[in-house]
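In: Provided below are the primary sequence and the corresponding predicted coordinates.
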Amino acid sequence: MWSMIGLIGGLILLIYLTMRGMNLFVAAPLCALIVAVFSGLPLFPQLVGEGEANLVGNYMVGFSGFIQSWYLMFLLGAIFGKVMEDSGAADSVSKWIVDKLGMKHAALAVVIACAVLTYGGVSLFVVAFSVYPMAVSLFKQANLPRRFIPGALAFGSVTFTMTSAGSPEIQNWIPIEYLKTSPYAGWEVSLIVAIFMALFGYWWLKRMIAKAVARGEGFIVREGDPEENDKSLPHPAAGMIPLIVVLIISFVFHDSLKQSALIIALLGGVIAAYVLNRKYFNNFGDAVSEGTLGALIALGNTAAVVGFGGVAKAVPAFSTVVEAITNIPGSPLIGGAVAVSVIAGMTGSASGGQAIALPLIAPHYLDMGVNPEALHRVVAISSGALDSLPHNGYVVTTIRAICGETHQDAYNAVGALTVIVPALGTVLAIILFSLGIGI
């Protein structure tokens, strides 16, 4: 019982401290300590045998493992975003999009840009880095409250694209290993659900922004924002081509290099941005330096939360929770959705929720005769719901490190669009599959 109290209490405290703006480098280890103490988990590696669970060891394995896997992608993604900003390429693209869509569709432009890159295989973190400069410019021109930028970025990245059929994002690929399906599993239902999430989510985003504007909110310029100047901007095509280069390279090399394809893609984007826009830079060296610093901050914040998940997974209560939610009676699709979603919420990771739940539920449900394509799609969509709680690495990085907002100001929109909308999409998918659609 004490282990369960510690696990739930630590998670709630982490969410609370994150919402209050406490530094994650302090909050995450502190909450991990609470989880460990209540579960009787030894604190140091020296107190246990080799390979046995302990607070410091498990925390640092999670922390350092994330950095090892994502450092280069974060680095190049942040540099790419800064290069696009400093050269004026992001401004050029944003002005062109506004001219085409109209100023009142500024938020839609941000959502579309994120959706295209995400569905093209670009990492969710990288998309946020890359599109943020354009989003700032768009919201500034449209005089929209900047606290909704994280919501627009997240909605375009982690909802109707991340978990849809055909998406090269890892959340759509993990089930393949366990269910022997394809990335296009349940595509008919996936298409319907994606359209629903896109339309409903964008309507909700517009409604929230409109209410804020009606209350007198507008864009507030901050120190560090791109400065207004009269310098000429690159042609919109010169701003779009680097984005397209990232999209194409990541798609071409995704099958052979997996996530390492992003390294080549982002490097290609940086090179393309420099070659096409080199005469427009204020200072290319400074842009690279600022991007590097931003990457380190974002990477550290995310790794701190991942370290907490590494400790949480090692305590007895976590196994109890996993066993309980993977044996929920009723429709296997409902059980699978709840199992993956809850575990994703506990670990703050959609892919983590899948990787933990699928080895347990997949053999059981397949033996029951559950359609593997239906299970694949429900699992994928449901993994993108509770994973976006305030302590999620992507949420923390996007709100605080990339956009410079606070959870108090920005999370309501992010939570509505990335928790509630995907949850409704999961319900719709289960209903459609239950009616025999796509099976």
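Out: Ah, there it is. Numbers count the residues shown, from 1 in each chain.
In: from here on, contacts and neighbour counts on C-alpha atoms
Out: OK.
In: count of residues packed around the closest residue in space to residue 146 that isn't next to it in sequence?
Out: Closest residue to residue 146 apart from its sequence neighbours, by CA to CA, 6 or more residues apart in numbering: residue 219 at 5.6 Å. Neighbour count of residue 219, defined by other CA atoms under 10 Å: 16.
In: so residue 219 touches residue 136, yeah?
Out: No. When contacts are counted by CA atoms under 8 Å, residue 219 is not listed as touching residue 136 (9.1 Å).
In: between the two, what contacts are shared?
Out: With contacts taken as CA atoms under 8 Å, 6 or more residues apart in numbering, the residues that reach both residue 219 and residue 136 are residue 146.
In: circling back to that earlier point, residue 132 versus the residue nearest to residue 146, what's the distance?
Out: 15 Å (CA to CA, to the nearest Å).
In: before we move on, what about residue 375?
Out: Distance from residue 375 to residue 132, by CA to CA: 34 Å.
In: can you check residue 153 too?
Out: From residue 153 to residue 132 the distance is 8 Å (CA to CA).
In: ok so, going back, now do the contacts for the residue nearest to residue 146.
Out: 139, 140, 143, 144, 145, 146.
In: Kindly recompute the last result at 10 Å.
Out: Contacts here follow CA atoms under 10 Å, 6 or more residues apart in numbering; on that basis residue 219 touches 136, 139, 140, 141, 142, 143, 144, 145, 146, 147, 213.
In: dropping in the other structure now:
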Amino acid sequence: MGLLGLLVGLGLLVVFAFRGWSVLLLAPFAALVAALFGGEPLLANLTQVFMISAAGFLAQFFPIFLLGAVFGKLMDDSGAVTAVAGFMAERLGERRVVLAVVLAGAMVTYGGVSLFVAFFVIAPMARSLFRAAAIPRRLIPAAIVLGTSTFTMSALPGTPSIQNAIPMPFFGTTPFAAPGLGIVASLVMLATGLWWLRRAEAAARRAGEGYGEDTEDATERAAADELVRERATTAREFDPAELRHGQRSGAPSPVVSAILPLIVVVAVNLLMSLVVLPRLDVSYLAEPRFGSTSLAAVAGVWSVSVALTAAIVTTIVLNWTRLPALRQTMDAGANASVLPAVSVASLVGFGAVVASLPAFTAVRDWVLAIEGGPLVSLAVATNVLAALTGSASGGLTIALDALGPTYVELASRTGIDLGLMHRVAVIGSGTLDILPHNGAVVSLLAICGLTHRDSYFDIVMVGIVTSLLALVVVIVAGSVLGSF
């Protein structure tokens, strides 16, 4: 009965989340259903397992949600994201439209801009470019996914994405874990994704397909759609409803003022991770009032938080005159972080209840018994949980909450570098999460005025297939050569 309860709870979560029900209601309800089937005390599971685990997630990662959302909103309202996208389009021209869209998305998301901010700015630009180049608009979502939701989310060393931050407290790693393998994985994703998009574009030109009929107001309708909002908030760290608040600049930011904050994020993150924090005396962290913790458990979150703070200050200083409603803009960014953070925390609470049930022992044993070693079983665990929850961050946290200490022990016993574990876990979480019910996919299609039938196959090819291929390459290379 306990195992049946796990399946019923997961099924309820997936089905109703796909229908647009709030995960804030679904996650505790599904957790209690699983506990009920297992004959476990319901109120104790709600207050002592679900809520404590959800609160623990917020305590660890809310600063990244908050600072990332504020930075993204400032970049949006100052016209910086528009400037970066326009710069890439101008430099690459009509003959390389797809590449321009991919690189524009990659540049802003690797620089710390929230995914949904990038969606709402890059999608209108992509429509204009694809229309001028007579490329089918059904390929726009795939081009945006390749640039924003693959290698810059999970593979590029130092990426400030929440997914890259989640393994750090578990493994004691930094945002630059396994940098060489991360670069290799990024090249695999980018090269294979661009190859597929060029192939699809060429086939469409041979068939005389053209751009197609456009839906100009799709972006505005998506921003006001409550169903899109509910699905989006479990997928990434920005509440789309807040994009309408604040006040956007009437003109794009100068390119230098737009790009410099993105560079600051990467540079400060690198400096904090590899130079500043390792040299600090933080012995005080062992004191009970600081949680009796260690630098390894907090260094990653500290590095990303300082980097985003530095980028926020840089954005304000460089774009002061283009932020006419600074307080409203920052308020909107702060508000935009709350619902996604609490939604993902609720998924984590659900996972904690499931992991605490006696029936979960059978699931854990099955995962650890998967042939191929710890790296393969870790990749399978993060893939499956991200797919079921439709959330890379939620699935990854659930997997590491339940199995993280076990994988640390296995790594020590087998000689696997924890940086390699980190990179495999993050890339694994960013593959099968891009299933049809994923909030980012649903939102992006709505923003582009397209349906799953129009564009989902190409999203699968550039989002799932390329990431799975990169994951295989990282596991094989890491197993043979070790972490680098």
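Out: Yep, that arrived. This is a predicted model, so every value here is computed, not measured.
In: re earlier: which members of the contacts of residue 219 of the first structure occur in strands, if any?
Out: Of the contacts of residue 219 of the first structure, none are assigned to strands by DSSP state E.
In: In terms of helices and strands, where is the residue mapped onto residue 272 of the second structure from the first structure?
Out: Matched across to the first structure, residue 272 of the second structure falls on residue 253, judged by TM-score structural alignment. Per DSSP states H and E, residue 253 of the first structure falls inside helix 236-257.
In: buried residues in that helix?
Out: Neighbour counts over helix 236-257 of the first structure (16 or more other CA atoms under 10 Å) mark 236, 238-251, 253-254 as buried.
In: Helix or strand next in line after it, which one?
Out: helix 261-277.
In: Report the angle between whichever helix or strand comes after that following helix and helix 261-277.
Out: Next in sequence after helix 261-277 of the first structure, counting helices and strands by DSSP H and E, comes helix 284-312. Interaxial angle, helix 284-312 of the first structure versus helix 261-277 (axes from the mean of the first three to the mean of the last three CA atoms, to 10 degrees): 160 degrees.
In: in helix 284-312 of the first structure, what's buried?
Out: 287-288, 291-292, 294-312.
In: Which residue range of the second structure does that helix align onto?
Out: Under TM-score structural alignment, the match for helix 284-312 of the first structure is residues 326-354.
In: Pull the number of nearby residues for residue 457 of the second structure.
Out: For residue 457 of the second structure, the tally of surrounding residues (other CA under 10 Å) stands at 13.
In: Next, work out how far apart it and residue 118 of the second structure are.
Out: Distance of residue 457 of the second structure to residue 118 of the second structure, given as CA to CA: 22 Å.
In: distance of the nearest residue to residue 139 of the second structure once chain neighbours are set aside from residue 103 of the second structure?
Out: In this structure, residue 139 of the second structure finds its nearest non-sequential neighbour in residue 455, 6.4 Å apart by CA to CA, 6+ apart. For residue 455 of the second structure, the distance to residue 103 of the second structure equals 20 Å [CA to CA].
In: Look at these two and report which has more neighbours.
Out: residue 103 (22 against 18).
In: Next one: the more buried one from residue 148 of the second structure, what distance?
Out: Residue 103 of the second structure is 9 Å from residue 148 of the second structure, where distance means CA to CA.
In: List the residues that are in contact with both of the two.
Out: residue 109.
In: ok so, going back, for the contacts of residue 219 of the first structure, which entry has the maximal number of neighbours?
Out: Ranked by neighbours (other CA under 10 Å), those are led by residue 147, which has 27 neighbours.
In: List the residues that contact the nearest residue to that residue once chain neighbours are set aside.
Out: Leaving aside its sequence neighbours, residue 147 of the first structure sits nearest to residue 410 (CA to CA, 6+ apart; 5.1 Å). Taking CA under 10 Å, 6+ apart, we find residue 410 of the first structure in contact with 19, 146-151, 395, 398-400, 403-404.
In: Filter the residues you listed down to the buried ones.
Out: Members of the contacts of residue 410 of the first structure classed as buried by 16+ other CA under 10 Å are 19, 146, 147, 148, 149, 150, 151, 395, 398, 399, 400, 403.
In: Adding distance to residue 183 of the first structure and secondary structure, write those out as a markdown table.
Out: Below are those laid out as a markdown table (distance: CA to CA, whole Å; DSSP: H, G, I helix; E, B strand; the rest coil):
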| residue | distance to residue 183 of the first structure | secondary structure |
| --- | --- | --- |
| 19 | 35 | helix |
| 146 | 35 | helix |
| 147 | 34 | helix |
| 148 | 32 | helix |
| 149 | 30 | helix |
| 150 | 28 | helix |
| 151 | 27 | helix |
| 395 | 25 | helix |
| 398 | 27 | helix |
| 399 | 30 | helix |
| 400 | 32 | helix |
| 403 | 32 | coil |
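In: And the residues you listed, which is closest to residue 100 of the first structure?
Out: For those, the closest approach to residue 100 of the first structure (CA to CA) belongs to residue 149, at 20.1 Å.
In: Now do the buried residues in stretch 222-230 of the second structure.
Out: So for stretch 222-230 of the second structure, counting by 16+ other CA under 10 Å, buried means 222, 223, 227, 228, 229, 230.
In: Of the residues you listed, which belong to helices?
Out: Of the positions in these, 222, 223, 227, 228, 229, 230 sit in helices, assigned by DSSP state H.
In: which position in the first structure aligns with the last one?
Out: Mapped onto the first structure by TM-score structural alignment, residue 230 of the second structure lines up with nothing.
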